[in-house]
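Colleague: requesting a structural model of the entry that follows:
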Amino acid sequence: MADGTEFDPKREIDDSMVLSAFCMRRIGLSFESPKTMTSFLLQKLMFVASVCGICYHVFSEIVFIGLTLANSPRVEDVVPLFHTFGYGALSISKVFVLWYKMDVFKQLMGELATIWPAPPLDPEHQLIKDNSLSALRIAHRWYFFMNVAGVWFYNVTPIGVYLYALLMDQEATIGFVWVSWYPFDKHKPFAHFAVYLFEIFAGQTCVWIMVGTDLLFSGMASHIGMLLKLLQRRLEIVATTAKTDEDNYQEILENIKLHQRLIRYCNDLEVAFSLSNLVNIVLSSVNICCVVFVIVLLEPFLAVSNKLFLGSALIQVGMICWYADIIYYANADVAVAAYNSGWYRTNPRCRRALLFLIKRSQKPIAFTAMGFTDINLVTYSSILTRSYSYFALLYTMYSDN
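Modeller: Here you go, the predicted model:
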């Protein structure tokens, strides 16, 4: 390399996934094995506490929704409870995927290092790589900031409302972060303090899970999209320079093998994330619809938190659809790149090999929600359309009441 240091693809990949790894460590998961027994026990304890915390958090919200429906089944009383419940339910599905598929993710990270573009690269290839990594870094930082800022706005909102009431000489009490049910009187001083801390922990844990999983998926998908774009450039220059037929055939063969590895990698990644993608697609429309409804109705203090929630929800599902869409079209463009090569200068054996590559590239590579639907920007558009339809229905019901 230019600076004289040894190139390490694993380190470069880890640097691009640093925020995902940071969030995963906050819930007791890591691709690195603990070095001591103490570290191992602390990691397991953190994971158990995180899972138990969010499971009770979601359970308490389900109970509260049931009690609210039984006592006051009005739209304005029930709808504000659903988007936080949906976020928690989505977090449970994602932490299950992270835990159950951890070995698969480790294997995928190792495979990615074996096909990572190593220097020296020509300027055009290096530019594609640099732009892809830079765009991914910016997207990850913004997504991380939106989610962490959003949950802490929720965490400090009860205190902000309390201070505002004191300033206005009104009766003031510190409320709670979330609307949940507990099998004891949570308004007693010590119980109030304990519940407040627990709700901060549960909400932050949900964010660590959501961000860690989404950044892991988007990072891997972005890298595969980058490798497919590099493959396109390699195909475009096939037979454009003076080479023997055997050299051209070997170059085409290497590109075919790389394409097949990328297809297998995408299929493995699709299987690993298919369940969480299904839950994501199902719940996203409801979450977006409910939080928009809440923003229209609630006080300014809560509106700030909910607007951040809406922004993170839109970015969250949009980012997944965006990177899945990149892979979908990058694979289709492989066929175009092969056709734009100098195939007409090659012998029949090379042309047959390129024809095989073109035919395979025309078969889409798509991430799915357990096979029910493909995930791409069309899916994102459908989610937004459904969200608006649900919101219009709820708003009509509210206006009639």
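Colleague: going by C-alpha atoms from here, please, whenever you check contacts or count neighbours.
Modeller: Noted.
Colleague: so how far is the helix or strand harbouring Glu251 from its chain's centroid?
Modeller: Element membership for Glu251 (DSSP states H and E) is helix 245-297. In terms of CA atoms, centre = their mean, to the nearest Å, the centre of helix 245-297 is set 11 Å apart from its chain centre.
Colleague: summarise which helices and strands that helix is packed against.
Modeller: In terms of contacts (3 or more CA pairs under 8 Å, 6 or more residues apart in numbering; DSSP states H and E), helix 245-297 is packed against helix 82-100, helix 102-114, helix 189-236, helix 300-339, helix 348-361, helix 377-400.
Colleague: another one to check against the first:
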Amino acid sequence: MIARLAQNFHVALERHFPERRVFLRSDTDTRFIRLKPGTQLIAFTGTALIVAWSIIATSILLMDSIGAGNFREQAKREQNTYMQRLNALSEERDAYAADAIAAQERFNSALERISVMQSELLSAETRARELKTGLEVVQTTLRDVMGEKKETRAQLAELQEALEGDGTLPGAGDGASSEAVDLLAAALERTAKERDQVVADAQDALLAADEMAQRIRAMETKNDAIFRQLEEAMTISVEPLDKMFRAAGMNTERLLDQVRRGYSGQGGPLTPLSFSTRGEEPGLDASRANGILGQMDRLNLYRIAAQKAPFALPVKANFRYTSGFGMRWGRMHKGSDFAAPHGTDIFSTADGVVTFAGWLSGYGKLVKIQHEFGIETRYAHMSNIRVKKGQRVSRGQHIGDMGNTGRSTGTHLHYEVRVGGKAVNPMIYIKAANDVF
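Modeller: Down below sits the predicted model:
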């Protein structure tokens, strides 16, 4: 059976590839090469394979070239999109910075107005107290004068009765009676003038008190409008910062207490106001002013905390966001990757102290910075390190250059944020700050 199949295969092979002879002639001799059907089949098969491989390889190269062109175009589109987004973020940041400067100027103006208001209110309180004391004195004097008037009228009535009875004063002659009447008339006239003067003074004091009351009411209305504007400005300024810290998962009260312990001094414009000079409880205006100052203190503490937490971007030049926080290729990727040209400046995202600056395994050239609130940031795969261990750095300070050191497939920055030693998504802080900075 096998022999028959072999014979049939040989017959078919001879039919398609008959035996051929190739003659090689020279000047002195003629030779030939006999090509058997099997040899021709092998040569044909090899040639066919080479041709097929050439076609496939050419197709792959062509498709790869087309795909690479599309990828470059897509990369360019993505880069343009990122650049537009970065420009928009930069414009928003500049706008927020301008608003912050304007708000600070408004706060300074408000502090000056509050100081003037405090002085005016203290002066008004002093004048009101003096008027009250003066009115009490006038009322006391008026009561005394009225009492003397009543006594004088009673004496006058007794004298008139005596004169009408026998024409003489008790215990006196005619001359003495006439002198007594003259003295009595003069005393009555003097008492009447004093009474009229006291009444006029009392009326003037009442008019002055009414005028002072109207001025105080007008000042209270003006102060209420100023307080409302200041309270609204403080709400607009404090709420975004409070929202930013809460979006980053931070306990705002605990954070502010920690900052306050580091900056425990208080004085100057943030000193609580007291509009009373007699140890009394502060009034409504004083309470509102103290509330505004408390909000301003909270705003300043938030601004200090914002400098100490990593809310800024580590790269300010144009970059491409290449990889995020989470699982990647079956392994946990504990940071975010930012790709940009080799040597791009890398900046600290918050105030802190450099705890490591050197080579570390897969990180390559690495910088670690310890910040407040138990936060640490890491900057890996650098080409150059610009800081030293133990150095204190500020937010936005140049700490290194982007590179491709360590376990890296291309030039980029691997940026990590760790809280209490545990890696968290850096974009939580970056996105939380988009509405503020």
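Colleague: so what number do they get for TM-score?
Modeller: Once superposed, chain against chain, the TM-score is 0.26 (TM-score structural alignment, normalised by the length of structure 1); 168 aligned residues with a CA RMSD of 6.6 Å.
Colleague: so which of the helices and strands packed on helix 245-297 of structure 1 is nearest Val161 of structure 1?
Modeller: Nearest to Val161 of structure 1 among those is helix 300-339 (7.0 Å), distances taken as CA to CA.
Colleague: okay, buried residues for the closest one please.
Modeller: For helix 300-339 of structure 1, the neighbour count (16 or more other CA atoms under 10 Å) marks 302-339 as buried.
Colleague: could you point out which element follows the host helix or strand of Thr47 of structure 2?
Modeller: If you go by DSSP H and E, Thr47 of structure 2 is part of helix 37-166. For helix 37-166 of structure 2, the following helix or strand on the C-terminal side (DSSP H and E) is helix 174-247.
Colleague: helices or strands next to the following helix or strand past that following helix in the packing?
Modeller: Counting by DSSP H and E, the element after helix 174-247 of structure 2 in chain order, helix or strand, is helix 252-262. With contacts taken as 3+ CA pairs under 8 Å, 6+ apart, helix 252-262 of structure 2 sits against helix 174-247, helix 284-308.
Colleague: nearest to Gly53 of structure 1, out of the helices and strands packed on helix 245-297 of structure 1?
Modeller: Gly53 of structure 1 sits nearest to helix 189-236 of all these, at 5.5 Å, using CA to CA.
Colleague: relative orientation of that closest one and helix 348-361 in degrees?
Modeller: Between the axis of helix 189-236 of structure 1 and that of helix 348-361 there is an angle of 150 degrees, by axes from the mean of the first three to the mean of the last three CA atoms, to 10 degrees.
Colleague: chain center to helix 189-236 of structure 1, what's the gap?
Modeller: Using CA atoms, centre = their mean, the offset of helix 189-236 of structure 1 from its chain centre is 5 Å.
Colleague: any idea of the angle it forms with helix 82-100?
Modeller: Helix 189-236 of structure 1 and helix 82-100 meet at an angle of 60 degrees, taking the same axes, to 10 degrees as the criterion.
Colleague: tell me which strands and helices helix 189-236 of structure 1 is in contact with?
Modeller: Helices and strands touching helix 189-236 of structure 1, by 3+ CA pairs under 8 Å, 6+ apart, are helix 18-26, helix 37-71, helix 82-100, helix 123-167, helix 245-297, helix 300-339.
Colleague: can you pull the contacts of the residue nearest the centre of structure 1?
Modeller: Closest to where the C-alpha atoms of structure 1 average out (CA atoms, centre = their mean) is Asp214, at 1.8 Å. Counting by CA atoms under 8 Å, 6 or more residues apart in numbering, Asp214 of structure 1 makes contact with Ser20, Gln316, Ile320.
Colleague: so how far is Ile383 of structure 1 from the second one?
Modeller: For Gln316 of structure 1, the distance to Ile383 of structure 1 (CA to CA, to the nearest Å) stands at 12 Å.
Colleague: quick revisit: now the helix holding Glu251 of structure 1 against helix 102-114, angle please.
Modeller: Using the same axes, to 10 degrees: helix 245-297 of structure 1 against helix 102-114 is 130 degrees.
Colleague: what does stretch 198-216 of structure 2 rub up against?
Modeller: Here stretch 198-216 of structure 2 has contacts from Ala124, Ala128, Leu131, Gly134, Leu135, Val138, Gln139, Thr141, Leu142, using CA under 8 Å, 6+ apart.
Colleague: rewinding a little: can the helices and strands packed on helix 252-262 of structure 2 go into JSON lines with extra columns for mean neighbour count and distance to Glu73 of structure 2?
Modeller: Output for these, formatted as JSON lines (neighbours: other CA atoms under 10 Å; distance: least, CA to CA, whole Å):
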{"stretch": "helix 174-247", "mean neighbour count": "15", "distance to Glu73 of structure 2": "36"}
{"stretch": "helix 284-308", "mean neighbour count": "18", "distance to Glu73 of structure 2": "39"}
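Colleague: can you redo the ones you listed as a markdown table with distance to Gly400 of structure 2?
Modeller: Rendered in a markdown table, the data for these read as follows (distance: least, CA to CA, whole Å):
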| stretch | distance to Gly400 of structure 2 |
| --- | --- |
| helix 174-247 | 27 |
| helix 284-308 | 19 |
